[in-house]
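K.L.:
let's see this in three dimensions:
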Amino acid sequence: MTVSDTTTGYSAIVESALAALDLDDKAALLAGQDLWSLRALPKIGLRSLVMSDGPVGVRGGGWSADDPSLTLPSPTALAATWDPELARRAGQVLAAEAHRKGVHMLLAPTINLHRSPVGGRHFEAYSEDPLLTAAIGAGYVTGVQECGVAATIKHFVANDAETQRFTVNNEVSERALRELYLAPFEEIIATARPWALMSAYNGVNGVTMTENGALQVDLLRREWGYDGVVVSDWLAARDTVGAVVGGTDIAMPGPYTVFGAALALAVREGRVAEATVDDAVRRVLLLAARLGLLDGAEPAVAGAARPTPPDGIETARELAARSMVLLRNENRVLPLSDRVGSIALIGSAARDARVLGGGSATVFPARVVSPLDGLRAALPEGVVTYTVGADPNQGLELAGGGFDLRAILRDAEGWVLAEQPLTVARVRWTDNALPGGADYDAVASVEIVGTFTPRESGPHEFGLGGLGAFRLAVADRELFDGVHELPEHADPFEALTGPPTPHGSVMLTAGEPVPVSLLNTTPQGAIGPIRGISFTLAMREPRLDDDTLIEEAVAAAAVADIAVVVVATTTAQESEGFDRADLRLPGRQDELVTRVAAVNPRTVVVVNSGSPVEMPWRDEVSAILLSWFPGQEGGAALADVLLGRTEPGGRLPTTWPVRLADAPVREVTPEDGVLRYDEGIFIGYRAWQRHDIAPAYPFGHGLGYTDWHYESIETSDRTVRIRLRNTGSRPGREVVQIYLAPSEPDDRRPRNWLADFTVAAAEPGETTELTLTLPDRAFRIWDETSGAWQFVPGRYRVHAGRSNTDLRISAVTDIV
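P.N.:
Here you go, the predicted model:
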């Protein structure tokens, strides 16, 4: 269901509350109280509203592994299910997590597009196609909000890359904006009615988005009728008058923003009309009313009316399995038999799973099921052997296993202000949320201290991440005593998201604990108005010679019935704050796959990444399975899929190139501060259709464990009827994709475009019939001359198939 519009019912309550506020109250309400919340105003019965990052979990008010979060698969994985109903269930699970953590507003989903495969937050967005993005996003928003939590669609708009993201001006044609980048926002607002929207850092056509009245006022509110709040991305609001006049309602984070006292002053000086402030306050109060945070207002979804959320762990496992995309399956090597004699499991990521992308999307699961864990739990003892094969981690990683650590906060005299146990070697606290309620201004040093028990003997490399003056010592040996500073022109959030710096190695013996200390003597820091303490202890275990590791893996694969190689990207390739330099797998993983495939003809490769990677060995292996960033239950889901207990249900939500050089759209680096979207509407498969080079795997591609025969298609105006039959020996699911093509070539439009899709299920030999109604939007283009949508009647060919290039049957329909 879509939560019904309750604006009218709240009008009198909101107006009464607004009338009781003076200018200072109103201006303060539009500025964040701190990093994650808005202030309470007891005199009108308004309680504090708490926000939290998503989209794969609900982090809550902190940023610490001490407050774990259920961790679902990445947004690319969710989109790969092509299942809006499953996205809705994911939203319900996350809403339950939000209630558990006292969060009212989830800062998700991200519905920007995969314009280029090198986009750094590619894993955090759904697809290259606006229709698929809108369908999955609407399902997610509906699931969150029908459980009484506000969803926030972001980042409005054209926030499709990370390079110079705070300052870049993206030049985008009106048609490309309307047909591609704005389209998912428009559809989700129309169908799921989100209560919040986040304004992006970047500018569009010369105006920064937090001040872009043409898009945030004229289009978003007046044309589309959006009645929710617009919250700035963190630190995106830079000008008081520009932001409030340009349609921004909330400037985050607080308390030092361009709103608050600065906004009250602007009103008193006549630079901003108080009526403009009142409109913003009305929207904030409406949000509070919908959430049940304003006296006299019943929440839009009362507790008794909320659906019972599905089990979180079961949903995480199902979603991961349903999202996995089987790209290749020669000689039906998959699924494996439960009675398989031996499996050589190979790859660093098979043991130390990467379950989510880096940056503000990071949450901390209470547990992680790795591929090694999942397969060993599913099979008899001794079936699965494990070797590293090749280490993709070229740098240090957050110190975790084997460490017993705590953080100690001290004042200038050395007195202990507070202590806190650490589950991972990172501290990340805001100024008003220190352990033990410690006074931020009194903290003179913070030390991560404890012991480390190695699991391997040899040289262990240590380092740190963060800014300030540090002393690092391991096994009573000082490795560093100096200052870390942010490089000039770096992303302001690099201190939080950037890779750690190595500072030396120590010879350690397996099983023998050693003392560890990382002391920060200038712990207080700020990013703009955000004050806090954040730094990290990092480590790298002894690294054997890659030649030795690969030889061990090859030897194991040569004597096994099946070789399963897990290859992966790292946080150095996929994270917030930077775009990708290439699509290659790090380290010698490509060589590893080639060597293993040469000795075992039944080699299965599992690709653990959030976005496309080059696979030069793709024709040398028997099977390729994409696991994306699969969330905390990924290893269990992988075992389900490999052993055939669950069919891999995923289809590609974006095109995968053979190599980066082949991709039609690669440029994400601005020139003189400007990034020109010169390709217009031709991104993703729309661009590949006009390209002389074929991709490795097209949009929509994915195999299952059974076969389907598309028997017939009939059309009548916008109605499409399809009959297909499961001709295989197993039950299965098929994502039926509908593409439209004009009967006569039309250079204004792609060769064909996704118009609708649905999921069919059938038992072996069973026939199923589907009826779809093509939406009006599928026949519209934006006419830049008239500045309006143009309906294009005529004869269209309606294709049904398994991908953008595997179109099985078609029929003609006349649209008038």
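K.L.:
when you work out contacts or count neighbours from here on, use the C-alpha atoms and nothing else.
P.N.:
OK.
K.L.:
what's the first-to-last distance across stretch 57-68?
P.N.:
Length of stretch 57-68, first residue to last, C-alpha to C-alpha, to the nearest Å: 10 Å.
K.L.:
run through the helices of the stretch 601-750 of the chain in chain order.
P.N.:
Listed from the start of the chain, the stretch 601-750 of the chain has helices (DSSP state H, counting those that start in this stretch) covering 634-642, 684-688.
K.L.:
next, the second sequence, to be compared with the first:
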Amino acid sequence: MVFRSSPVPSARALGEGVGQLGSKAAERPGDEPAARHGCGSAADDRSPDLSALTRDDKIDLVSGRGLWRTASLPRHHIRSVLMTDGTNGVRFVPAQIDDVGEQADLGAFLDTVDTARGETALLLGRSLPMTCFPSGATMGCSWDTALMYEVGRALAAECRLLGVQVLLGPGINLRRCPLAGRGFEYCSEDPVLTADMAAGLINGLQDHGVGASLKHLACNNSEVERTSMDSVVERRALHELYLYGFERAIARSDPWTVMTSYNRLNGVQTSADPWLLTDIVRKRWGYRGTVISDWHGIQDRPASLLAGNDLDMPQSDARKRRLRTALAEGRVPDAALDGACRNVLRLIERCDRAAAMPPLAADFDAHHALARKIAARSCVLLVNRDDLLPLTATCGHWLVIGSGAMEPRIQGVGSAGVNPRQCDIPLDMLRQTAGAGVQLSYHAGWADDGSIDPQRRQEALEMAARADTVLVFAGTPPDVSGENADRPDLALIPAHDDFIAALAGIHPRVVVVLTHPDAVILPWVGSVGAVISAGYAGQGFGGAIADILLGVENPSGKLPVTWPARLEDSPAFLGYPGEHGTHLYREGIFVGYRYFDARRITPLFPFGFGLSYTRFSYHGLRLDRSVLGRNQTLSISFTIRNDGPVYGREICQLYLGRPEAPRRAIPAHPRRALKSFACVALAPGESRVVDFVLTRRDFAYFDVVLDEWFVPEAVLSIEIGASSRDILLQTELTVAGDSALPRRLDLHTPPGIVMETPHAAAELTEWLAAETGAAPAEALAILDRCRTSFLGLHDTLSWSLGRELDEGALIQVLERINRENGIP
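P.N.:
Sure, this is the predicted structure:
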């Protein structure tokens, strides 16, 4: 393996160059994407020769240098890797990149991640202006993996302009509770949607020469005491939901790095958890990339290295000293250090290969157009009474209310913040798109702090009464949530709710545009004409919302989370955000729509919901088989048709449904679960056949006794819908189950279960006859009489015989039965 020294220009020098680019494309020839994994899959890498490196070299190699680089070893021709934040854009702060030392940037780092410090605009102003795409939660509303690939490619171009080799995203923690401060960064409450959208972005990045960092592994679902809180999650929910998104995304995109989270998971810090990082990530999933820590997320460096956390970021001389001491004392073997070094060197080699790829132009005009495009496709039309939208140029006089129309809130707060290169102002874009035929008036509505005095309120109401249509830009309170701070509730700014209700009382044509991080409660929703959820839509928000309102774009966004009618209905309500350092995930596998279905709760808006300006019909559901055998896949097809008057895009959703089971069915299963989806664009009158393929794994649940995925015998429902509550086609499928291993037997297993276990009746009859001197038929009769006991086998038999049986002898018999049944 050859390591080439490839100096990267200083960040300050790059910053000066970027400042002169304006909105023009960077002067770089060539734009062809590399072949998938053209920069190399970790599985293709050969083990590097570490013999020339000293122990100190190796310690440096697995530790950060400054805030954003790995260490370089010039005499070994090993160069550093440059990373930076970027879940919805590239956050590049030249001063932080160039300064070296563990203390140099600590204050800047804490300012960035601590929402309570405020001064958001000032902090963003220190970073170079780059394209600000919609937040992860907003892009999740598009359900468009191809569009995510385009975003990944654009991010790669901007990274390469700056010399950034690894972008620290995407974040894919499940949106378990709408209060979570970083929920705006993450895609969905469902692991399938989350993983597939993430894989699209990662492939777009890595196919064009920039590595991704899939984060935060795992169960970092609250900002409350996030570096010490223990997320306590039962194993089935962990595998089926919180880990499955990572597993599926890794399988579909092979991210160059995976980032551990700050929190503890079932009692162990994730960055130092050998079960998570070695047993699951490395052995079960087969991941061969590089595992890195979140910034200052490692509390015990020797333990984290032993667990499988390869790279400690950022620089910490104290953690390096502790690791050096542990190695010298033999508490950490050199073999563990060598393994981490190999994984870091694989990352460096991938970056070296990427440097040899054809140049990629950073066309900021094209990227802005892309930001506007995905913002429009991510808008979710929640309400449209009497087809109030789209508006037309004949609508006369429009009144626009709300400071968000002039100073839009386009993103969340924290390490995901991007200094936008430009920003479409909604009011300006409405004027431009509507043209001269519409008279537009504007009223700020409320003060910057969200308050409104009676005189301004009355003035706005009088203006509204004279307008033909009223457009209200409303949202959640600014800077009260984000990284390091959860939301206190699901409400909009109180003055916004009050004002919208008052407007709805005097005007039938009130349209509300919402900017928000996650689900919100809308007490006035039944009174207004239309509602659009825009989320945090990035720098193209103004143009996108004008396109949606005026019908230039047909809304096609669908909710990636369930919106509860009230906070108390949310699945995590009783246990969120934990207490005394422990956060119990009490809802188990029933997260999001799974919980609402199980409890038969009507949400405000269901998972997968979103309206359109056209109508779609679904027909002709077909399966390639009615019985799914072992080692078989299932092909599914149906036809969708655009029956409406305009071009539109529909998100077709495939669910695996289960007929209503007994309330206490064991094991429990969700009523339905998303298994795949497709984004279909159709002209009026056009139809198309949509195909899905499910594998055997799609029918499995995680059996905690077997510690493996298991497919039970079942009659299931294949369901096609426009949302989780709007199933339009369905048909039955019989699934042949896996051969189940019998349950492991011990002294406390109830006799009824024991006697149903293969080999048990014969073995126990023989043993009991020898133990008591009874005839075999009499011994079998004794065992049969014990079947109904709820006590364990040993206690039941002892009570039945009137004497204490030898525990050791019975254990030997039960262990022999276990071995005969293949149970270790």
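K.L.:
could I get the TM-score for this pair?
P.N.:
The TM-score (TM-score structural alignment, normalised by the length of structure 1) is 0.78; 658 aligned residues with a C-alpha RMSD of 2.0 Å.
K.L.:
coming back round to it: how about the helices of the stretch 601-750 of structure 1 in a markdown table, adding mean neighbour count and distance to Thr191 of structure 1?
P.N.:
Shown next, in a markdown table, are the helices of the stretch 601-750 of structure 1 (neighbours: other C-alpha atoms under 10 Å; distance: least, C-alpha to C-alpha, whole Å):
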| stretch | mean neighbour count | distance to Thr191 of structure 1 |
| --- | --- | --- |
| helix 634-642 | 27 | 31 |
| helix 684-688 | 22 | 25 |
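K.L.:
out of those, the one nearest Gln145 of structure 1 is which?
P.N.:
Minimum separation from Gln145 of structure 1 across those (C-alpha to C-alpha) falls at helix 634-642, 26.3 Å.
K.L.:
what span of structure 2 is that closest one aligned with?
P.N.:
Taking TM-score structural alignment as the measure, structure 2 aligns residues 541-549 with helix 634-642 of structure 1.
K.L.:
can you check stretch 140-153 of structure 1 too?
P.N.:
So stretch 140-153 of structure 1 sits over residues 201-214 in structure 2, by TM-score structural alignment.
K.L.:
circling back to that earlier point, out of the helices of the stretch 601-750 of structure 1, the one nearest Met324 of structure 1 is which?
P.N.:
Of all the helices of the stretch 601-750 of structure 1, it is helix 634-642 that lies closest to Met324 of structure 1, at 8.1 Å by C-alpha to C-alpha.
K.L.:
quick check: the gap between the residue nearest the centre of structure 2 and Ser527 of structure 2.
P.N.:
When C-alpha atoms, centre = their mean is applied to structure 2, the residue found nearest the centroid is Ile172 (2.5 Å). Applying C-alpha to C-alpha, the value for Ile172 of structure 2 to Ser527 of structure 2 is 35 Å.
K.L.:
swap in Arg252 of structure 2?
P.N.:
From Arg252 of structure 2 to Ser527 of structure 2 the distance is 44 Å (C-alpha to C-alpha).
K.L.:
before we move on, back to that, turn the helices of the stretch 601-750 of structure 1 into JSON lines, including distance to His99 of structure 1.
P.N.:
Shown next, in JSON lines, are the helices of the stretch 601-750 of structure 1 (distance: least, C-alpha to C-alpha, whole Å):
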{"stretch": "helix 634-642", "distance to His99 of structure 1": "25"}
{"stretch": "helix 684-688", "distance to His99 of structure 1": "38"}
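K.L.:
how far does stretch 476-494 of structure 2 sit from its chain's centre?
P.N.:
Stretch 476-494 of structure 2 has its C-alpha centroid displaced from the chain centroid by 20 Å (C-alpha atoms, centre = their mean, to the nearest Å).
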